[in-house]
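Asker: give the three-dimensional model of this entry:
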Amino acid sequence: MAHELTSTQVQTGSEKNTDNGRYTNIDPMRPNASMLSILKRYFFEKSDRSQPQPGVIPVEQMTAAELLAGDDDRLYRLGHSSLLLRLDGEIWLTDPVLSKRAAPVQWAGPKRFHELPIQAQDLPAISGVLISHNHYDHLDKTSIRQLHDKVARFLVPEGVAATLIEWGVAAEKIQEFRWWESAQIGSLRFTSTPAQHFSGRGLFDRDATLWMSWVIETPTQKIFFSGDSGYFSGFKTIGAAFGPFDLALMETGAYDPAWPGVHMTPEETWQAYRDLNANRLFPIHNSTFDLALHAWFDPLERLATLAESQGQSLVTPRIGAPLALAGVADSQTEAWWRPLMQ
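Answerer: Next up is the predicted model:
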């Protein structure tokens, strides 16, 4: 179903965040360790469990018929930060990376741990795609080329449209956003909100395009999608402006003390979730690609242990399993990774 795409600025200030043509963060970025020390740790300190055994991560297969059946709102995790949301009868995707590797080429780089629950060619018509930033594990050329003919619109950070057009996406399908801009699309409202991160796909384009998180509002739900972010003051600002959220889809994974400013530890993710004033926490950005030094299950286990110490539980459906959004406040999902931690 096609809708007119309009954009309205909802807050002023931090959307004008360029310095000499480069975008900057709200909070000062905590510095990274030197590249030499990071490489040394990759060689000598990387966990021998940074990847699971092949085929062990449970995946539930999906079909287009299943996605279109019924009239309830549902969410499916495809892997990493790629999520399929069925909202008010329409299909939306976040950061679709459906290739075997999150890399510039498909013969080298981080390889997918698990099969996809559905192939790109089997997806039904898609009302829209939300992009958080242009890193290879969030914006994938092959996936966009496979999908764009069945996608009605792409909502992307400022500066990313040129890349999509180069890949064959029609310019009229794309709308760029600065922070704090929103689009009302039928019954759904999407607002681009800040994140603490960076952008770039090559040696010379760091911070040349914007990065962001997203607020998704349906007639019955408020959902937060973090994209990638270090912990920063913006979570409290977003929570005050839009909370309480029914569900927070929050990055936790690919963190390390060597790069503290751009990815959150599980403990920081928990604090960000509290800052947002969200009712339930769904951890993403883990269990699909080997992008750091920690064990593959560490993000989920550390965060689940912390939640349990607070008398709460995470929302952790298996890859491809449907999550009913209407009952998300009371949903119980299994800690599927625990039997696989050996």
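Asker: going by C-alpha atoms from here, please, whenever you check contacts or count neighbours.
Answerer: Will do.
Asker: show me where the stretch 201-342 of the chain has its strands.
Answerer: 213-217, 222-225, 247-251, 281-284, 323-324 (DSSP state E, counting those that start in this stretch).
Asker: want to throw the ones you listed into CSV with distance to Asp207?
Answerer: Below are these laid out as CSV (distance: least, Cα to Cα, whole Å):
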stretch, distance to Asp207
strand 213-217, 16
strand 222-225, 21
strand 247-251, 20
strand 281-284, 23
strand 323-324, 35
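Asker: show me where the stretch 101-250 of the chain has its helices.
Answerer: In the stretch 101-250 of the chain, helices defined by DSSP state H, counting those that start in this stretch lie at 141-147, 161-166, 234-242, listed in chain order.
Asker: among those, which is nearest Arg22?
Answerer: With Cα to Cα as the measure, helix 161-166 is the member of the helices of the stretch 101-250 of the chain nearest Arg22 (16.0 Å).
Asker: for the closest one, buried residues please.
Answerer: Residues of helix 161-166 classed as buried by neighbour count (16 or more other Cα atoms under 10 Å): Ala161, Leu164.
Asker: what helices and strands are in contact with that helix?
Answerer: In this structure, helix 161-166 makes packing contacts with strand 174-177, judged by 3 or more Cα pairs under 8 Å, 6 or more residues apart in numbering; DSSP states H and E.
Asker: now stretch 142-161: buried residues?
Answerer: Neighbour count says stretch 142-161 has 142, 144, 147-148, 151-161 buried, by 16+ other Cα under 10 Å.
Asker: isn't Ile223 up against Ile216?
Answerer: Yes. Shown here, Ile223 and Ile216 form a contact pair, counting by Cα atoms under 8 Å, at 5.0 Å.
Asker: now the other sequence, so there's something to compare against:
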Amino acid sequence: MKSAITVLLIIAATLILGGCVVLNLARFGAAPDAQQQKAYSGSANYNAGKQAFHNQVTTPVLKEGVSTWSVMWGNLTSSADNLAPQGAIPVNKVDFKSLPREENLIVRLGHSGFYLQLNGQRILVDPVFSDYASPFSFMVKAFKGTTIFTVDDLPEIDVLLISHDHYDHLDYNTAVALKNKVKKVFVPLGIGAHFSHWDYTPEQLHEADWYDSLELDNDVQIHLVPARHYSGRSLTRNQTLWGGFVITSPQSRLLLGGDSGYGPHFKAIGERFGGFDLVALDTGQYDPRWPYIHITASESKQAAIDVNARALLPIHIGRFALARHPWKEPFEEIQALSENAPYQLHTPLIGQPINLASPPASKPWWQSID
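Answerer: This is a model prediction of the structure:
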């Protein structure tokens, strides 16, 4: 009996030690230290007692009555199909370095990532150049054909924007490779700790609360705006803030909304900035088990109307399957819903430049893929 207990204790200790070793890998990043947490206590979006950020409205990660274990079991036993395409996604292998710097354009990198040129400023948003969106390479694999770019393909970047620290938005391999190519990093409160852990300099890092701004050259401004979501790269949630970005110049006003459930913040953002030429909104990875942290196609349409968008580009779709809906479903639904909407729908290929002054009509490229 004693020997059996000893064996069990050894196994338990080994598992605990192994877990600690894994969670200390660089890819998990680092939590804000005590001094940083004290500084965050001045934010209206931070609960100092819980040492955690919070949304503007009550936002459970999961629906009432749903647990993490039930989600895991449901995913394991689910009969859902068509979660990923059988064939390769069509892409456009753009040469970023040959794009005229004076041209105002946006290039979709897949999922929620973008390369943007505005008034001569080069901006990179939520890039994931790895072929997976998780701490481990065998999990959450990218759709076939969508991992076509590397950091080496990019010119020097004026500012890197990260909406929140989930793996499908903040990729360790990409962040490390970008370190010597990025002048500035503009992120929500707390995310600077990850970049400091990955040897970025204090001069590069600029943390922001909701509605804080960063001034760039040539009258380009970047504003961090609210989103309805959560954060965390390991076992602890909400030690870092999350959000979207409003990017403005004298010619253009853009909203890149990040991950978000539907809420009153969309209307508030629209009223604050007076509408947008183009908005990119979370339109996929929704699930009835987590209805508060992502939005469906119909909610995406309403959010685009709320912010007074002239054009909508749906994001969080077309590269990774994080929910149990068919991969085409968000594209098909938002296309149907947008036929008589007060905005123009854009669904460009990964790597297809969109000129902000004269965006081309989009084609439903997903229809020809199984």
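Asker: what's the counterpart of Tyr200 of structure 2 in structure 1 in contact with, if anything?
Answerer: Tyr200 of structure 2 maps onto Val169 of structure 1 when the alignment is built from TM-score structural alignment. Residues near Val169 of structure 1 by Cα atoms under 8 Å, 6 or more residues apart in numbering: Arg145, His148, Asp149.
Asker: over to Ile157 of structure 2?
Answerer: Residues Arg122, Ile123, Leu124, Lys181, Val182, Lys183 are the ones in contact with Ile157 of structure 2 under the rule Cα under 8 Å, 6+ apart.
Asker: distance of whichever residue in structure 2 pairs up with Ile91 of structure 1 from Lys184 of structure 2?
Answerer: Taking TM-score structural alignment, Ile91 of structure 1 has Arg122 as its aligned residue in structure 2. As for Arg122 of structure 2, its distance to Lys184 of structure 2 is 11 Å (criterion: Cα to Cα, to the nearest Å).
Asker: now do Asp217 of structure 2
Answerer: When distance is defined by Cα to Cα, Asp217 of structure 2 is 12 Å away from Lys184 of structure 2.
Asker: any chance you could map the strands in the stretch 51-200 of structure 2?
Answerer: Under the criterion DSSP E, counting those that start in this stretch, the stretch 51-200 of structure 2 carries strands at the ranges 52-53, 105-110, 113-118, 121-125, 157-161, 182-188.
Asker: for Val71 of structure 2, which of those is the nearest?
Answerer: Of all these, strand 52-53 sits nearest to Val71 of structure 2, with 23.7 Å by Cα to Cα.
Asker: quick check: buried residues in the top helix by length along structure 2?
Answerer: If each helix of structure 2 is counted by residues according to DSSP state H, the longest one is helix 2-23. With burial defined by 16+ other Cα under 10 Å, the residues of helix 2-23 of structure 2 counted as buried are Leu23.
Asker: could you point out the helix or strand that follows that helix?
Answerer: Using DSSP states H and E, the helix or strand that follows helix 2-23 of structure 2 towards the C-terminus is helix 34-40.
Asker: who touches that following helix?
Answerer: Applying Cα under 8 Å, 6+ apart, the set of residues contacting helix 34-40 of structure 2 from outside is Tyr46, Ala48, Gln51, Leu189, Gly190.
Asker: one more: stretch 79-91 of structure 1?
Answerer: For stretch 79-91 of structure 1, the external contacting residues (Cα under 8 Å, 6+ apart) are 1, 67-68, 71-78, 92-97, 116, 125-128, 138, 187-188, 218, 227, 251, 284-289, 319.
Asker: repeat for stretch 320-336 of structure 1
Answerer: Residues from elsewhere that reach stretch 320-336 of structure 1, judged by Cα under 8 Å, 6+ apart: 58-62, 72-78, 116-118, 221, 246-247, 279-280, 313-318.
Asker: would you mind writing the PyMOL command to select the buried ones in these?
Answerer: The command below creates a PyMOL selection of those among the contacts of stretch 320-336 of structure 1 that count as buried (16+ other Cα under 10 Å):
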select buried, resi 58+59+62+73+74+75+76+77+78+116+117+118+221+246+247+279+280+313+314+315+316+317+318
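Asker: Ser14 of structure 1 contacts Thr24, correct?
Answerer: No. Proximity of Ser14 of structure 1 to Thr24 does not meet the contact threshold set by Cα under 8 Å, at 9.5 Å.
Asker: and Glu172 of structure 1, how many residues sit next to it?
Answerer: 10 (other Cα atoms under 10 Å).
Asker: swap in Leu124 of structure 2?
Answerer: Using other Cα under 10 Å as the criterion, Leu124 of structure 2 is surrounded by 23 other residues.
Asker: just Ser368 of structure 2 next, same as before
Answerer: Burial of Ser368 of structure 2, expressed as a neighbour count using other Cα under 10 Å, amounts to 9.
Asker: how about the contacts made by the equivalent of Ala103 of structure 1 over in structure 2?
Answerer: With TM-score structural alignment defining the correspondence, Ala103 of structure 1 maps onto Ser134 in structure 2. Taking Cα under 8 Å, 6+ apart as the contact definition, Ser134 of structure 2 lies against Val140, Tyr167, Asp168.
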